[in-house]
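Peer 1: Got a predicted structure here, sequence first:
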Amino acid sequence: MTEADPIRPEGAAADWTIPQGWNSYTPEEHATWDMLFERQVAMLPGRVTPEFMAGLDVLRLSRPGIPEFEELSDRLTKATGWQVVAVPGLVPNDVFFDHLANRRFVSGNFIRKPHELDYLQEPDVFHDVFGHVPLLANPVFADYMQAYGKGGQRAAAMGAIDRLSRLYWYTVEFGLVRSDEELKLYGAGIVSSYAESVFALDDPSPNRIGFDLKRLMRTKYRIDDFQQNYFVIDSFEDLLDQTLNTDFSPLYAELESEPDIEIETVLPTDMVYTRGTQAYARSRIAA
């Protein structure tokens, strides 16, 4: 949830936080949250990683209406030391990384309009809170997010944010995980989307490839439609271990001399769970 050089809106603090304005939500906006929530929790069990469902329970997100961030943060802080803070939209990279490094998750405070239920260009409170926050109640994933924030601060100093952003995209936003010998959802961009929650696991179109840090950071991604690749981690513990035990400085140097990998490419060295047909992406190009 970053942008390179946005202008800080009037009324935002130096760290870009703003009041959530919970009392300003209309009944219709609360109803939109409830409809989105009910639709997702009806279809996610058995498809999403169990840690996500456990997070919903810990944070008591099943209560009706848009969550109040202060109450939500109280429960989240007790679980893993994180809190949720409101921001007016996309924030600069340095602000984003600083918040993550200090266990603050930034969330938009607006909610999508009824005609935007299935697609929204900029993340809203449903994507940010429903999609991201439940896993922040899991200690291992909470540590990974903080490690990512600290890594982002180092990447910024080395001019490598574009490379590191691919790790966020393919894990935090659109990651799959092996669980009980099955593939499960965990990325926020998937679990907050009804259509992609189905597409990511069931559709024959995308590639589903085993997680490899260097390969992932060479791989392009798309921001305007369903993903053509999903990377599969073995566990959150393994993801955290690789993040903490990799020296990213020489990795960034290596990546500078290697070409990007096109989105739909499957390499001979890939651990392939599903070699996709790419039929969906090709049909969209043809249209």
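Peer 2: Yep, that arrived.
Peer 1: C-alpha from now on. contacts and neighbour counts both.
Peer 2: Fine.
Peer 1: Stretch 157-166: how far from the chain's middle?
Peer 2: Offset of stretch 157-166 from its chain centre (CA atoms, centre = their mean, to the nearest Å): 17 Å.
Peer 1: Show me which positions of it end up buried.
Peer 2: For stretch 157-166, burial by neighbour count (16 or more other CA atoms under 10 Å) applies to Ala160, Ile161, Arg163, Leu164, Ser165, Arg166.
Peer 1: ok, of the residues you listed, which one's closest to Pro123?
Peer 2: Nearest to Pro123 among the buried residues of stretch 157-166 is Ser165, at 16.0 Å by CA to CA.
Peer 1: On the C-terminal side of the helix or strand that contains the closest one, identify the next helix or strand.
Peer 2: Applying DSSP states H and E as the criterion places Ser165 in helix 161-168. As assigned by DSSP H and E, the chain's next helix or strand after helix 161-168 is strand 176-179.
Peer 1: Return the set of buried residues in that next one.
Peer 2: Buried residues in strand 176-179 (16+ other CA under 10 Å): Leu176, Val177, Arg178, Ser179.
Peer 1: quick one: which of those residues is nearest to Leu267?
Peer 2: Lowest distance from Leu267 to those (CA to CA) belongs to Leu176, with 18.9 Å.
Peer 1: What lies in contact with stretch 28-44?
Peer 2: Stretch 28-44 is contacted by residues 62, 64-66, 111-114, 117, 126, 130, 191-194, 197 when judged by CA atoms under 8 Å, 6 or more residues apart in numbering.
Peer 1: wouldn't Val106 be in contact with Gly89 here?
Peer 2: No: applying CA atoms under 8 Å as the test, Val106 and Gly89 come out as separate, 9.1 Å apart.
Peer 1: then this one, side by side with the first:
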Amino acid sequence: MGQAPVVYGQSERPPRGDYSRAASDYTCAQDYASYTETDHDTYRRLHARQSALLPGRACAEFIAALPSLGPHKRIPRFEDINARLMPATGWQIVGVPGLIPELAFFELLAERRFPVTDWIRTPAEFDYIVEPDIFHDLFGHVPLLFNPVLADYVQRYGQGGIKAHRLGACEMLARLYWYTIEFGLIREAGGLRAYGAGILSSGGELVHAVESPEPRRLPLSVERAMRSRYRIDSYQQTYFVIDSLQQLFDMTDGDFAPLYAQLRALPEFAADGSEAPPVRPAPPGPRTPA
């Protein structure tokens, strides 16, 4: 049965993607025959640009795992990646037509199934695209799913998301996802490095996050991250830094329910790290994870 598209973040524009192809869990087969030579060339050029930027900026675990995506001259086939990913960490990637509701997203992660958008941006969107496409999802997220620690963390996030959905706490948990899996930094012997997919898949943000003197870089605090708003239309003004992927896993061990109740009574922080003024609650409706 076809699914309705999901509104992304603050935008009222429905995302692209053919949701009539989606099953009840929002997954769909990768329509590989639909990719044009322009699509394959866009993927190849994006991969080449980002790969050249990685040394000295991406974490060692990501660089080590990137070849697991396979040849990069054409868009990879999901089944080829799964043939390597499943034996490595028990994960598989599944196609989706675009952004999906948060509960469906959480349920897929809890099952160790990572949703990957199956369409790619146009050449005009080479440097920036509002919503995730196949390059962001594959290049940014999938390599670290070959890492056992990060793979277990992402599944735990999905399991926690199902609980957060029942508790009305998805906004707080989405912020943790944003500041770790999407825009997290890690401290290595050589200095700061990126492990977040939103950084690793962006030419401009990768340099900004690791090298610019402008943003705040704070040691990761789960409580602080859950209280911190973020921007989807500009480089981040605040990043959170971990010392290891194991530390990230250990910091999220346990039940967040008491923490959600505690944080609801505390003020939030703006994207620039300053204390934010109160805002009215958002009206109910479909939401997407960061």
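Peer 2: Structure received. On a predicted model such as this, the values are computed, not experimentally measured, just so you know.
Peer 1: Neighbour count for Val106 and Gly89 of the first structure, which is higher?
Peer 2: The neighbour comparison of Val106 of the first structure against Gly89 (other CA atoms under 10 Å) goes to Val106, with 25 against 21.
Peer 1: so when I look at that one, I'm seeing a strand, right?
Peer 2: Yes: counting by DSSP: H, G, I helix; E, B strand; the rest coil, Val106 of the first structure falls inside a strand.
Peer 1: Which residue in the second structure aligns with it?
Peer 2: Val106 of the first structure maps onto Pro115 in the second structure, with residues paired by TM-score structural alignment.
Peer 1: which residues does that match contact?
Peer 2: Residues near Pro115 of the second structure by CA under 8 Å, 6+ apart: Thr27, Ile93, Val94, Gly95, Val96, Phe105, Leu108.
Peer 1: Quick check: the third one is in a helix.
Peer 2: It refers to Val94 of the second structure. No: applying three-state DSSP, one finds Val94 of the second structure to be strand, outside a helix.
Peer 1: Give me the neighbour count for it.
Peer 2: Val94 of the second structure sits with 20 neighbouring residues when counted by other CA under 10 Å.
Peer 1: Turn the contacts of Pro115 of the second structure into TSV, columns for distance to Asp80 of the second structure.
Peer 2: TSV is the format used below for the contacts of Pro115 of the second structure (distance: CA to CA, whole Å):
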residue	distance to Asp80 of the second structure
Thr27	18
Ile93	10
Val94	12
Gly95	13
Val96	17
Phe105	23
Leu108	20
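Peer 1: among those residues, who's most crowded?
Peer 2: Busiest of the contacts of Pro115 of the second structure [other CA under 10 Å] is Val96, holding 26 neighbours.
Peer 1: Could you find the closest non-adjacent residue to the aligned partner of that one in the first structure?
Peer 2: Residue pairing (TM-score structural alignment): Val96 of the second structure is matched to Val87 of the first structure. Nearest residue to Val87 of the first structure in three dimensions, chain neighbours excluded: Thr17, at 4.7 Å (CA to CA, 6 or more residues apart in numbering).
Peer 1: And that neighbour, what's its match in the second structure?
Peer 2: So, by TM-score structural alignment, Thr17 of the first structure is matched to Thr27.
Peer 1: do Gln121 of the first structure as well
Peer 2: Per TM-score structural alignment, Gln121 of the first structure is aligned with Val130.
Peer 1: Residue in the second structure paired with Thr77 of the first structure?
Peer 2: Alignment note: Thr77 of the first structure maps to Met86 in the second structure; criterion TM-score structural alignment.
Peer 1: Quick check, that match in contact with Glu79.
Peer 2: No: Met86 of the second structure is beyond contact range of Glu79, at 10.2 Å (criterion: CA under 8 Å).
Peer 1: More neighbours: which of those two?
Peer 2: In terms of neighbours (other CA under 10 Å), Met86 is the more surrounded of Met86 of the second structure and Glu79; the figures are 16 against 13.
Peer 1: how about the nearest residue to Leu90 of the first structure once chain neighbours are set aside, what does it touch?
Peer 2: Spatial nearest neighbour of Leu90 of the first structure, chain neighbours left out: Thr2 (5.1 Å); criterion: CA to CA, 6+ apart. Contacts for Thr2 of the first structure were tallied using CA under 8 Å, 6+ apart; they are Leu90, Val91, Pro92, Asn93, Phe96.
Peer 1: Ile129 of the second structure: neighbour count?
Peer 2: 15.
Peer 1: do the same with the one 3 residues further on
Peer 2: Counted with other CA under 10 Å, residues neighbouring Pro132 of the second structure total 20.
Peer 1: Kindly report the same for Gln262 of the second structure.
Peer 2: 11.
Peer 1: Show me what it aligns to in the first structure.
Peer 2: So, by TM-score structural alignment, Gln262 of the second structure is matched to Glu254.
Peer 1: So its match, which state does it fall into?
Peer 2: Applying three-state DSSP: Glu254 of the first structure is helix.
Peer 1: and it, what does it touch?
Peer 2: Glu254 of the first structure neighbours (CA under 8 Å, 6+ apart): none.
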